[in-house]
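Novice: Pasting a predicted model and its sequence here:
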Amino acid sequence: MTRPSAVTTRKAGSAPDRDVSAILAGSHRDPFAVLGVQQSDTGFVARCFIPNAEEVAAFTLDGAFIGDLARRRAEGLFEGPISISKRQPIKYHARNQGGDWWVTDPFSFGPVLGPMDDYYIAEGSHLRLFDKLGAHLIDHEGATGVQFAVWAPNARRVSVVGDFNAWDGRRHPMRLRQDTGIWEIFLPDIGPGRPYKYEIIGPKGQALPLKADPFAFHSELRPATASVTTAPLSHEWGDEAHRAFWRKADVRRQPMSIYEVHAGSWQRPADGGFLSWDELADRLIPYVVDTGFTHIEFLPITEHPYDPSWGYQTTGLYSPTARFGDQEGFARFVDGAHRAGIGVILDWVPAHFPVDAHGLAWFDGTALYEHADPRKGFHPDWNTAIYNFGRREVVSFLVNNALYWAEKFHIDGLRVDAVASMLYLDYSRREGEWIPNERGGRENLEAVSFLQRMNAAVYAHHPGVVTIAEESTSWPKVSQPVYEGGLGFGFKWNMGFMHDTLEYLSKEPVHRKHHHDQITFGLVYAFSENFVLPLSHDEVVHGKGSLISKMAGDDWQKFATLRAYYAFMWGYPGKKLLFMGQEFAQRREWSEARGLDWFLLEHGAHRGVQEVIRDLNRVYREKPSLHARDCEPEGFKWLVVDDRENSVFAWYRVAPGHEPIVVISNFTPVPRPDYRVPMPKAGRWREIINTDAVQYGGSGMGNGGEVSALEEEHGPVATMVVPPLSTVLLEFVGE
C-alpha cells in the first residue's frame, strides 16, 4: 500500500521552515506532503517550487483562476490559499521579466499505481510489470503526461530529471510506495521523445551517477545514455496467420533453419552508419526468403553502449537499440518477416550484467539487482556482475522482460546466452572463489529456479514462442519440461556437434580415418535433448577465422569440404543454425565494424556455396523425413558407420507416412566408384542433392541423377559413385 501523505493543518502559507529548506535542498523524504494541494484548517493551500519565477497564480485545469501565490523563498518556493472545494489537480501561470509560462503541478495528482499492483509486485508474481514500471504516456485525472515508476527500495530520494526540468533533481522528486520500494510520479504536459534519467540519493545520503530507466522502452544513441519517453506502441499487426500456425504446431517436428544475424554488420551503408529497421526489412527479409531459411536470429538488439560487445553487454533490456531506429521500426520489421513466413528469434542475455555507471549496478546505492558478495556476484570471464537470481524482484524483472518481447513485439523465440555460466556457482572460478549451495553443491539452485520460471511463463502465456539454451555442459534435461524436472527450454544448442565436426574437418583428409569417432559419437546423445546444430558467430571470431578457412586442403578442397559439410549437417538430426556470411563462404573473419564481403558472390565458388544452402533449405523444408523427427531416434538409422578407412558415412532419415531419404558423405578427395551402400528399401532412388554438382562448383561426378538398390541376401544394396569431398542425398521414388 502507498504511504499516505501527511495532512497539512497549519494556516495557509505557513509550511515549517525545515520543510521548505528540505524541498529546496532536495532532501525532503515526503515532498508530496508539502508540495501540491494541501489541506489547511481554513481550506486548501497550493505550494510549488518553480525556479526563476517571480510571480505565480493558480488555476484549475480548465482555466479558472483560484488564487495568487506568494513567494516564500527567492529560490522559487511559492505558496498560498486557493479557492477550491475539493482536492484536484491544478496548474500555475508563472511570470518573470523574461516572459510567462504554464506549469501543471505534478504534486497535485494522485498515484497511478494501485494496491493490487503493490500486492502482486511485492509477491513477485506480477506478469505485466512493463505496463506499470518505466515511463508511460497516459491520461490521468484530466491531464496527459508521462507516468514514471522505478524500483529503488533503499534510496532516500528518487527524482526524474531531464531537459523538461533542467536536469534538476529538486524539481520532480517521486512518491515512495513503501510496501514495494517503488517510486512514482506523473508528469503532465510532456510527451514522447524526451530524454530522462533518475537522480537517486542512496541510503547513506550519497548522490549516485544518474541512472537510465531499467524499464526504458527507448534510449539515446550511444555515446549518450539517457532513456527516452515513447508513445505506446501503435503498430497495426498483420501477422495473425503466422502466429496462429506456430501456436498450433509441434515445433520439434517443424523445419527450423535459422540465419543468425548481427544487425549492425550484415550490410553497412556507404557512410559507415547502420541500416534502419525499415532498410533491413527491405533487404534482409527478401534475402532470407530467397535463401530458404525459416528464421532470423538476431544477436542482442537491446540497448548497449559499446559496439564491440555485439549487444551482449546490454544496459537496456526493454529497449530496442537506437542504432537502428525506434520500437515502431522494430515492430514493422518483425511484422514484415512474419508476413513473409519468417520467424524472428532474439538473443537474450540474463547471464551478462554490465557495470556501466548509468546501468543497474548499485542502482539505489546498494547491490539491488546483483549480489554484493563477489563470490556470487562477479563474473571473472567478462568482468561483469551477476544478477541476484534469488531475489524475487530481480526474477520478476527478467521474467517480465522475456514476456515483454513476446507480447509487444510478437517475437518467435528467445535464444538464452551463456546458460552454463548461470547454472554453476564455480563457473570459471578456482577453489575458494565460490560459495556452495545450501546442499553443499556447485549447482546454482536460484538460477535453476529462475530459468524454470521463465520458461514456464513463456510457454504458458505465449504458445508458439520457443526458448533455446546455449548450454555447453552435460546438465541433464535442459530441453525437458519443468514438470518433469527439466529446465523447460524448447531446444538446446548442440555444442558437441559443432566442436567435433569442425575439428574433424580441419584435419587433412588422410588423417581423418584416425578421428572417425568425432563424427559417429554425436549420435550417442543426439536425442537426449531437442537440439539445434549451431555454426554460430562464436566460431568465426577471436582469431578462429571463417568456416571456409577452417577446412583442410587447397582452395578447391576447402570449398568442396564446406559444401559437403553443410549437406551433412542438413541431413543430420537437429534444427539448423548458420551465422551470416557463412552461407556464401565469407573468407575473412567476422568483425562487427564492417559489413559482410558481398562482392565474393561475383565468384563462382562462393555462389556455388550459396546455391547449396538455398537447395538444402528447400529440400529440408519440403521433405518431412529430414525434419519431422529431428528430435526422436526413430527418425534416424545408420547405414554405413564403420568405414573409417574411406571416411564415408551413410544413414537415412524417415518420418511416418513419408519415404526415407539417404545421406552419404565422403570426407576424402578420393572418388569412390562402385561403392556399396546398404539401403532401407529396394528400388529407384533419386538424387536430390549432390554437393559435387557442377552448378555448385564441384567436379560433376555422380550417378546420372538416380541409383537403384537391388535386393541381396542381407537386404537392399545400391552400388554407386560417391564423389570426392561430397555429400549426396537420395530420395526413394519407387520400385
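Specialist: Good, I have the coordinates. Because the structure is a prediction, the values reported are computed rather than measured.
Novice: When you work out contacts or count neighbours from here on, use the C-alpha atoms and nothing else.
Specialist: Noted.
Novice: Once you drop chain neighbours, what's closest to the most centrally placed residue in the chain?
Specialist: In the chain, the C-alpha nearest the mean C-alpha coordinate belongs to residue 348, at 3.1 Å (Cα atoms, centre = their mean). Nearest residue to residue 348, sequence neighbours excluded (Cα to Cα, 6 or more residues apart in numbering): residue 416, at 4.9 Å.
Novice: ok, now residue 212?
Specialist: Leaving aside its chain neighbours, residue 212 sits nearest to residue 197 (4.9 Å; criterion: Cα to Cα, 6+ apart).
Novice: So what touches the helix or strand the one you found falls within?
Specialist: If you go by DSSP states H and E, residue 197 is part of strand 195-201. The contact list for strand 195-201 (Cα atoms under 8 Å, 6 or more residues apart in numbering) reads 155-163, 169, 207-213, 219-220, 226-229, 364-365.
Novice: one more structure, for comparison:
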Amino acid sequence: MQRATERAAIEALEQGEHGNPFAFLGPHRDGDGAFIRAWLPGAQRVELLAASRGAPTGDGPPDGELLGEMAQPHPGLFCLRIEPPRDYRYRIHWPDSVQETEDPYAFGPLLGDLDIYLFSEGNHRQLGEVFGAQLARHEEVDGVRFAVWAPNARRVSVVGNFNAWDGRRHPMRLRHPSGVWELFIPRLGVGEIYKYEILGQEGLLPLKADPLARTSEPPPATGSVVAAPLDYSWNDAEWVEQRPQRQAHDQPLAIYEVHVGSWRRHGERDGRQLSWAELSEQLIPYVLDLGFTHIELLPIMEHPFGGSWGYQPLGLFAPTARHGSPQDFAAFVDACHRAGLGVILDWVPAHFPTDPHGLGRFDGTALYEYAHPFEGFHRDWDTYIYNLGRTEVHGFMLASALHWLRTFHIDGLRVDAVASMLYRDYSREPGEWIPNRHGGRENLEAIDFLCHLNDVVNLEVPGALVIAEESTAWPGVSRPTREGGLGFAYKWNMGWMHDSLRYIAEDPIHRGHHHDELTFGLLYAFSEQFILPISHDEVVHGKRSLLDKMPGDRWQQFANLRLFFSFMWTHPGKKLLFMGCEFGQWREWDHDQELDWYLLRYGDHVGVQSLVRTLNQLHREEPALHRLDGNSAGFRWVIGDDHSNSVYAWLRHDRDGATLLVVHNFTPVPRNAYRIGVPLPGRWTVLLNSDDELYAGSGAGSRGELQSEEQASHGEAHSLILDLPPLGSLVLKPAEN
C-alpha cells in the first residue's frame, strides 16, 4: 500500500498534478529520524548539508557539513533518511551550475489564521503587505513568501527563471477552506520575475500574473516582479496633516487632468515617455504656474494595453513600470505635496480586461468576475465585471484603494464608470440582464461596496477624496452613507458638461433658441457636491478638441473658448480640465504623442493659457467663487431670461456676505450700455474681462472701476451700466471704500 501511494505521488508530481506537495515532499518523521524527499526534475545529483538556523539543537554537525548524498529512486526524485532530525539544506548539481538552498517544503504554514480569516470575510485592509510576493525572513532564512487566492485550482505553482519556468518545481500549499495557496521560496530576492502556473479542473491555464504584485515588467512583457516594501523617506508631513482642511468642500479645487504618457515626450511622436523624475521637474512647475490645486492622473496602475489609457488595469497594487519604480512614483507624489499640489488617481473597480495572464477565470472558474455574461461581461468595453458581492473580491478592491491612499499618500481617487456599477441593466437591452434579489435593476453588491469604500476611507485616511464619475440621476451620490447616500466626496457633473458643450457648439445666431441649456444646470447644481469636468473623454474619438468645437472664424473660436472657460470657472462647482485644453490645442488628443506645445509660439494660444492662469487665481483668491460651491446660498440669478441677447448674469456669494457679479455675453455682438441691477451701491471693480488684450482679445468691454446708479433694475434699487465684450465675460467686485 505504501509503495502504491508513493508511486501515485511520484506520478502526480511528474505530471504536475500533485495538489498537496507538503504531504510527500520535505522532511517526514520516521522513528528517531526523518525521511526527506525532494522533487527536482533535471537535477543530476543532490547532496544534503547540515544547516544551523534558529536555536542550537545540540552537538550536531557544523553548518555546511555533508550529511549524505541523496538517492535518486526515480528521475527527479531525491531521498535520504537522517537521524536525528535536524535543519538542512540542499546542494543541487544542475547540468550547468551548482545551487545551495533550503528546502521550501521544510517550512510550516506561513500566513496567520487572522490573515486568512480577514481575507475570507473581505475585510483585510493590508492585503498588499501580506499576499502576493513578500520578502520574508522565515525560521531564520531569507526568501520570498508567495500567497495567492485560487480556491478551485487543483494545483498552483510559482514559476520563474529561478526554476526554469517549470511548474513541477514549486507547487504551493493550499490553506483550507480559504482557497489561499502559499509557499516560501528560500534565497529568492528583489527583482525576480515570476508568475503562477495554475492547474484548473479542466486543465492547465495560461500563466497568470500576480493579482497582488507591487511591480511588474515593463509592457509588453507581463511578468510580475518581486518588490521590496516601499522604502521612501517622506517629506510631506505638513501636507498630510493639513489635508482635511485643504480638501474641505469650502476650499478651492481646480484639477489638471493628465495622461502622463502623452503630456510630454522625448520627441513629438513615438518618443520615450517621461520618467517620474522628469515629470517632477517639468509637470509640477507647469501646473503650479497655471494655478491648479491638484493633478489628476489617468490610471497609472499597471495595464497591458497602452491604448486603454490605463482604464483596463490588471496591476491593482502596482504603479506602471512605464515611468519608473514604485519609489520613483512615491518621490513624484512627495514632490507634488512639497510644492502644494494634491494628487488624485483615476481608479477602476468597475471592470477588468480579458488578457489571458490577468484576473479572468483566474483558477479556471469565474473567480473575480460574475459567471453569467449578463452580469459578468461588459460588451461596450469587452471587459469582465468584478463580482463585488463575493467577499474576497470586495476585500481585494477595498485593499487596492487603501493601498494607493496610504502607501503612496494619494489625496483622492476618482472612481471610474460608477454608473456601470450601479445598474445591472447598464447598456443592456431587455432580456439581457439579471435582476437583483428584489427584482430591481440596482446592483446591490456594488452599492454596498461603494458605501463601504467611502466609509472606510473617511475613517482611515482623513481628508482623502473619493470622487464618482457618475452620469445618471442617482440620488445622494455625495450624501453621507448615514443619510442614505453613497458617501462620495464629489460627483462629476456630467449633465452640466453635456449641456454646456452642446450649447457652446451652436452658432451664436442660434443660441437664443437654446438659452435654457445653460440655465438648466442651475436647477440641480446644489443637489450634490459637484465637480465640473472637461475631461479626456470630451476630446477623443471624433469629438474634436475643445477649441475645434467652437463655432465661427479663428477669432470667434478663441473668444468662445475664453468665454467658455470664464463661464465654467464662475459657475458653482469645482473645476477639472484635461491637459492641452488650457492652451487651445487644435487636434484631438492622441495618447501616442505629446501635446502640441509648439502652439505656444502663437499669441492667441498664449492668451487662452493666460486666461486659465487668471481664472485659477480668481478661483483661489475670491472665496465667493469657491466657498459655497455646493450651497444655494452662494448663488443668485440676476439675468437668466435674456434669450434675445444670449446674456447671463449672476451673483456669487461668500458666507460673510462678500459678493461678485458675473456677466456673460454669448454673442459676437458688443452689448454697450447694458444695464444690470446690483445689490450694493457704489463703485464696482472689473476683476476680469475675458476679451482683454492680455488674453489675445479685442480689448472691448468695461474695465477699471464703475459707479453704480440709483436706478432700479432686475429687482435691485441700484444698477451698473456695462459694456459687454463680444463673446466675453466680466467679473466685478464691489470696490473697498
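Specialist: Now that the structure is in, tell me what you want to look at. Because the structure is predicted, anything quoted here is derived from the model rather than measured.
Novice: Got a TM-score for the pair?
Specialist: Put the two chains on top of each other and the TM-score (TM-score structural alignment, normalised by the length of the first structure) is 0.96; 722 aligned residues with a Cα RMSD of 1.7 Å.
Novice: quick one on the thing from earlier: double-check the residue nearest to residue 348 of the first structure against residue 470; I have them as touching.
Specialist: Yes. If you go by Cα atoms under 8 Å, residue 416 of the first structure and residue 470 touch, sitting 6.0 Å apart.
Novice: how far away is residue 135 of the second structure from residue 326 of the second structure?
Specialist: Distance of residue 135 of the second structure to residue 326 of the second structure, computed by Cα to Cα, to the nearest Å: 16 Å.
Novice: should've said residue 36 of the second structure
Specialist: Using Cα to Cα, residue 36 of the second structure is found at 41 Å from residue 326 of the second structure.
Novice: next one: residue 183 of the second structure
Specialist: For residue 183 of the second structure, the distance to residue 326 of the second structure - Cα to Cα - is 25 Å.
Novice: Tell me where the stretch 151-300 of the second structure has strands.
Specialist: 155-160, 173-175, 180-186, 193-200, 203-204, 224-225, 254-258, 265-266, 272-273, 294-297 (DSSP state E, counting those that start in this stretch).
Novice: Would you tell me which of these gets closest to residue 608 of the second structure?
Specialist: Smallest distance to residue 608 of the second structure across the strands of the stretch 151-300 of the second structure (Cα to Cα): 15.1 Å, for strand 254-258.
Novice: residue ranges of the strands in the stretch 551-700 of the second structure, please?
Specialist: 574-578, 635-642, 647-653, 659-665, 671-678, 683-689.
Novice: now the ones you listed as a markdown table including distance to residue 703 of the second structure and mean neighbour count?
Specialist: Below are the strands of the stretch 551-700 of the second structure laid out as a markdown table (distance: least, Cα to Cα, whole Å; neighbours: other Cα atoms under 10 Å):
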| stretch | distance to residue 703 of the second structure | mean neighbour count |
| --- | --- | --- |
| strand 574-578 | 26 | 24 |
| strand 635-642 | 20 | 17 |
| strand 647-653 | 17 | 23 |
| strand 659-665 | 13 | 24 |
| strand 671-678 | 13 | 19 |
| strand 683-689 | 5 | 21 |
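Novice: Residue 144 of the second structure is nearest to which of those?
Specialist: Comparing the strands of the stretch 551-700 of the second structure by Cα to Cα, strand 574-578 comes nearest, at 41.7 Å.
Novice: Name the residues that touch the closest one?
Specialist: With Cα under 8 Å, 6+ apart as the test, strand 574-578 of the second structure has contacts from 252-258, 530-536, 568-569, 626, 629.
Novice: same thing with stretch 165-174 of the first structure?
Specialist: Residues outside stretch 165-174 of the first structure that contact it (Cα under 8 Å, 6+ apart) are 23-26, 31, 49-50, 106, 157-162, 183-185, 199.
Novice: what secondary structure does residue 144 of the second structure sit in?
Specialist: Look at residue 144 of the second structure: counting by DSSP: H, G, I helix; E, B strand; the rest coil, its state is strand.
Novice: And it, what's its match in the first structure?
Specialist: Under the alignment defined by TM-score structural alignment, residue 144 of the second structure corresponds to residue 146 in the first structure.
Novice: What count of nearby residues applies to its match?
Specialist: Neighbour count for residue 146 of the first structure, taken as other Cα atoms under 10 Å: 24.
Novice: do the same with residue 504 of the second structure
Specialist: 21.
Novice: residue contacts, the closest residue to it other than its chain neighbours?
Specialist: Excluding the flanking residues, the one nearest residue 504 of the second structure by Cα to Cα, 6+ apart is residue 550, at 6.6 Å. For residue 550 of the second structure, the contact set (Cα under 8 Å, 6+ apart) comprises 504-506, 556-558, 560-561.
Novice: Those: which two are farthest apart?
Specialist: Greatest spatial distance among the contacts of residue 550 of the second structure (Cα to Cα): 506 and 558, at 14.6 Å.
Novice: These two: who's more crowded?
Specialist: Shown here are residue 506 of the second structure and residue 558; by other Cα under 10 Å, residue 558 has more neighbours (27 against 17).
Novice: need the contact list for that one.
Specialist: Here residue 558 of the second structure is in contact with 547, 550, 584, 604, 608 (Cα under 8 Å, 6+ apart).
Novice: And it, how far from residue 565 of the second structure?
Specialist: Counting by Cα to Cα, the gap from residue 558 of the second structure to residue 565 of the second structure is 11 Å.
Novice: same thing with residue 149 of the second structure?
Specialist: 49 Å.
Novice: Among the two, which residue is more densely surrounded?
Specialist: residue 149 (25 against 21).
Novice: ok, the more buried one - contacts?
Specialist: Neighbouring residues of residue 149 of the second structure by Cα under 8 Å, 6+ apart: 178-181.
Novice: Please repeat the previous calculation with a cut-off of 6 Å.
Specialist: Residues in contact with residue 149 of the second structure (Cα atoms under 6 Å, 6 or more residues apart in numbering) are 179-180.
Novice: From residue 616 of the second structure, how far out is it?
Specialist: 47 Å.
Novice: And residue 388 of the second structure, by the same measure?
Specialist: 39 Å.
Novice: The two - which one has more neighbours?
Specialist: Remark: of residue 388 of the second structure and residue 616, residue 388 carries more neighbours, 27 against 21, as counted by other Cα under 10 Å.
Novice: Residue 389 of the second structure pairs with which position in the first structure?
Specialist: By TM-score structural alignment, residue 389 of the second structure lines up with residue 390.
Novice: give the contact list for that match.
Specialist: residue 446.
Novice: let's see 10 Å
Specialist: Neighbouring residues of residue 390 of the first structure by Cα atoms under 10 Å, 6 or more residues apart in numbering: 370-371, 444-447, 449-450.
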